[in-house]
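# based on what follows, work out the 3D shape:
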Amino acid sequence: MSLYVNNSIVSSSAFPAAPVQLCYENVNGSCVKSPYSPGPRVLLYVVFGFGAVLAVFGNLLVIISVLHFKQLYSPTNFLIASLACADFLVGATVMPFSLVRSVESCWYFGAQFCTIHSCFDVAFCYSSLFHLCFISIDRYIAVTDPLVYPTKFTVSVSRMCIGISWILPVVYSGAVFYTGVNDVGMEELSLALNCVGGCQVVINQDWFLINFLLFFIPTLVMIILYSKIFLVARKQAQKVEATVSNSESSSESYKARVAKRERKAAKTLGVTVVAFMISWLPYMIDSFFDSILGSVTPGYIYEILAWFGYYNSALNPLIYAVFYPWFRRAIKLTVTGQVLKDSSSTINLFSKGT
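The predicted structure follows:
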């Protein structure tokens, strides 16, 4: 999603070297290279590279956990595993190449792969957003009507949500980048920016508005739903206290336990949604004003905001590790190789907690 801008930046380096350097020496039309000094260069490779590694291996652990352990088979967890797939692909196919471009200020992977990379960037980041939107709908139903929820949000419904979360972003990004509609009316700027060794995407204001709405509408839906979820959760918590104090029937006690479990899951996934919005909102707001005012954001600020968003793909597994004891146990069983043993898929992950 970080390439999806109205006017691209020519240089992403905060401290360009004095001598003029080119991405490709002795090549006509080569982009000017603006490298960092050795110290910041190494630091950026470490910081950005760590994010990519964490996104790949952290989300891989989430995928393995949900798909291997049968106890985790549920509509919500299937959505979580699919979300982890999107974040895994961001870490595996987007972040490594963006890392080189950001630090070296040059694109060394060819013009054709630049288009593919841009498609991956937009598709996988929006896929994450759509997954989170469907997860918020899932949690809203689970918290507001926990006893009826299993009949409303079934595995088949979860699969449909997963399909939409993948098909729409892939079709949208492919249509935009492979039809050329993104730079209609801005062809001269596009030619000027895309020198040899550059990978800048130009988006006209009409398509940027569509892009912004695709981000804003699901985000607004999530904000509304989670606001309602926490209002309902507060009322349910008060009712649970009354249930306990009045020693009501076992049926009421069961309802209270179910409601408590769904509220806890909603709280954890709510943290995931908030983390996504905090990660991507600064970039989207900055891009929105850039589309109106022109490219007024300094290159290095733009890169920081973009990588702040990328890092969200590495953040979700950490959130699960903090809030889900079953995920911590699943990680331990996976990294120690116990998942390779017979019948490991039937291990009870909830015996020590949630």
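
# CA only for contacts and neighbour counts going forward, please
Noted.

# tell me which residues of stretch 165-176 come out buried.
Buried residues in stretch 165-176, defined by neighbour count with 16 or more other Cα atoms under 10 Å: 165-166, 169-170, 173-174.

# sort out for me which of these are in strands.
With DSSP state E as the criterion, strands contain none of those.

# and the two most separated of these?
By the measure Cα to Cα, S165 and G174 form the most distant pair in the buried residues of stretch 165-176, at 14.7 Å.

# just the element for C106, please.
Taking DSSP states H and E as the definition, C106 sits outside all helices and strands.

# what's the span of stretch 101-113, first residue to last?
End-to-end distance for stretch 101-113, by Cα to Cα, to the nearest Å: 13 Å.

# and that stretch, what's buried?
For stretch 101-113, a neighbour-count test (16+ other Cα under 10 Å) marks 101-108, 111 as buried.

# let's have those in CSV, adding distance to I210.
Below are the buried residues of stretch 101-113 laid out as CSV (distance: Cα to Cα, whole Å):
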residue, distance to I210
R101, 26
S102, 26
V103, 30
E104, 31
S105, 28
C106, 29
W107, 27
Y108, 30
A111, 25
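
# also this sequence, please, to line up against the first:
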Amino acid sequence: IWNKMNFNESGSLQSIHFCYESLNNSCQKHVLSIHTYAIVYTVMWAIIIITVFGNLIVIISISHFIQLHSPTNFLVFSLAVTDLLLGGFVMPPIAVQLIETCWYLGEAFCRFYLSVVITLCTSSVLHLSFISIDRYYAVCHPLTYKSKITTSLTIHLILFCWILSVAVGFLIVYLELNLIGVENLYYEKSKCVGSCLLLQNEASGLVSSLFSFYIPGFIMIVIYIKIFTVAQRQARSIQDAAQFNQTTEQKRNVASRKRETKAAKTLATVVGVFLLCWSPFFLCNIIDPLINFSTPPLLIDIFAWFGYMNSTFNPLIYGFFYSWFRKALRLIVYGKIFQSDSSRMKLFSD
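Coordinates of the predicted model:
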């Protein structure tokens, strides 16, 4: 670290730290105390470990247990892959950047990293959108659900999510579509050695925020309001039917409807947490170009970190709401998934 001596407003001598030694265009570095370093690093790496292992358990559970092989869970599986990549690849570099206030991994990796960030965030919102549509058909159109939402359709939707997300993420960064009109501002004022910042012009910030967050978020909220309206109507009809003797088939249908409604509520919570976590970042994404990019980069990184923590919360939500997740966790921890025919174990009653 290169230290430069300077005088503050009171006239006292102060030391200014930079990310790289002997570089005139190096970014300034903010130095924390050793105790603060230790505490913040411990908390952040604990969050990263929870994110990685939590989503890894979701992935192992859905891929291993045959009972969990359903169109909805395939979408949840792919979403967990997105969250795992966010936790294992995206969160460690930004954790270091947040603490050190410097980017030490080079310009080439920064461009690749930002492309992956956009890819995974786009993938998350696309998966959540398709999950919302899946739940809509399961609760509101139960008789035609299995014929419309098939495994083949789900796999095609997952492929569409990933292909579109990769195309959007890498084209924006490598073609510098986000810098059109603000190139001079970026390279002369914002760019310095030791930074990795995604600067967006007014049009790019507005369009990306609308299509990556606000419009899908609004649509998902409307879909879930419709789902809960129908679910309440179904709950009343189930209560009325419970007063009469039911056949075994009718009882099975009632149990299926209850299970689908509970899944819808759980996944609605996932969507709600997603919107809550990413709202500060995408609000800043729209406002920052309008105030001449005066938002401190550290604050943008903090908002981004809070958004990435959505990937930490998702497996915790599954653990809180799904009994099958808790049972699968116990089987994985005790190594029972290595037993013969363990994939056919019942995690919930049909």
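
# quick one: mark the members of the buried residues of stretch 165-176 of the first structure that sit in helices.
Taking DSSP state H, the ones among those that sit in helices are 165-166, 169-170, 173-174.

# I'd like to know which of the buried residues of stretch 101-113 of the first structure is nearest to Y302 of the first structure.
S102 (10.1 Å).

# counterpart of that closest one in the second structure?
Under the alignment by TM-score structural alignment, S102 of the first structure pairs with L98 in the second structure.

# around the equivalent of S340 of the second structure over in the first structure, how many other residues sit close by?
Here S340 of the second structure is matched to D342 in the first structure, going by TM-score structural alignment. Per other Cα atoms under 10 Å, the neighbour tally for D342 of the first structure reads 8.

# and D342 of the first structure, that's in a helix?
No: remark: D342 of the first structure does not belong to a helix; assigned using DSSP: H, G, I helix; E, B strand; the rest coil, it is coil.

# after superposition, how close is whichever helix in the first structure runs longest to the second structure?
Across the first structure, the longest stretch assigned as helix under DSSP H is helix 250-293. Comparing helix 250-293 of the first structure with its match in the second structure after superposition yields a mean distance of 1.6 Å (mean Cα distance after the TM-score superposition for the first structure).

# any buried residues in the next helix or strand after that helix, and which?
Using DSSP H and E, the helix or strand that follows helix 250-293 of the first structure towards the C-terminus is helix 299-310. By neighbour count on 16+ other Cα under 10 Å, the buried set for helix 299-310 of the first structure is 299-300, 302-303, 305-310.

# how about these in TSV, adding distance to V143 of the first structure?
As requested, the buried residues of helix 299-310 of the first structure are exported to TSV (distance: Cα to Cα, whole Å):
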residue	distance to V143 of the first structure
G299	44
Y300	43
Y302	39
E303	39
L305	34
A306	34
W307	34
F308	31
G309	29
Y310	30
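
# F216 of the first structure -> the second structure?
Alignment note: F216 of the first structure maps to Y214 in the second structure; criterion TM-score structural alignment.

# how many residues are close by its match?
17.

# let me see the contact set for Y224 of the second structure.
By Cα atoms under 8 Å, 6 or more residues apart in numbering, Y224 of the second structure lies in contact with 132, 136, 264, 268.

# what helix or strand does it sit in?
Judged by DSSP H and E, Y224 of the second structure forms part of helix 215-242.

# any idea how many residues pack against the counterpart of L293 of the first structure in the second structure?
When the second structure is aligned by TM-score structural alignment, L293 of the first structure is paired with I291. Residues lying near I291 of the second structure (other Cα under 10 Å) number 9.

# state the distance from I291 of the second structure to S123 of the second structure.
Taking Cα to Cα, one finds I291 of the second structure at 29 Å from S123 of the second structure.

# now do L85 of the second structure
L85 of the second structure sits 11 Å away from S123 of the second structure, taking Cα to Cα as the criterion.

# those two: which has the busier surroundings?
The residue with more neighbours, out of L85 of the second structure and S123, is S123; 27 against 19, by other Cα under 10 Å.

# identify the residue of the first structure aligned to the more buried one.
Using TM-score structural alignment, S123 of the second structure pairs with S127 in the first structure.

# quick one: buried residues of the helix or strand hosting that match?
Assessed by DSSP H and E, S127 of the first structure sits inside helix 111-144. By 16+ other Cα under 10 Å, the buried positions in helix 111-144 of the first structure come out as 111, 114-144.

# also stretch 87-98 of the second structure?
By neighbour count with 16+ other Cα under 10 Å, stretch 87-98 of the second structure contains the buried residues 87-92, 94-98.

# inside helices: which ones of those?
91-92, 94-98.

# tell me which of the residues you listed is nearest to I238 of the second structure?
For those, the minimum distance to I238 of the second structure (Cα to Cα) is 45.4 Å, reached by M91.

# correct me, but the closest one touches Y308?
Yes: between M91 of the second structure and Y308 there is a contact under Cα atoms under 8 Å: 7.0 Å.

# now check the second structure for the residue matching L67 of the first structure.
L67 of the first structure maps onto S63 in the second structure, by TM-score structural alignment.

# which residues are in contact with that match?
So S63 of the second structure contacts 69, 77 (Cα under 8 Å, 6+ apart).

# ok, and the closest non-adjacent residue to L329 of the second structure?
Distances taken as Cα to Cα, 6 or more residues apart in numbering put I57 closest to L329 of the second structure, at 6.8 Å, once the chain neighbours are dropped.

# please, which helix or strand holds that neighbour?
Assigned by DSSP H and E, I57 of the second structure belongs to helix 34-64.

# for that helix, buried residues please.
41, 44, 47-48, 50-59, 61-64.
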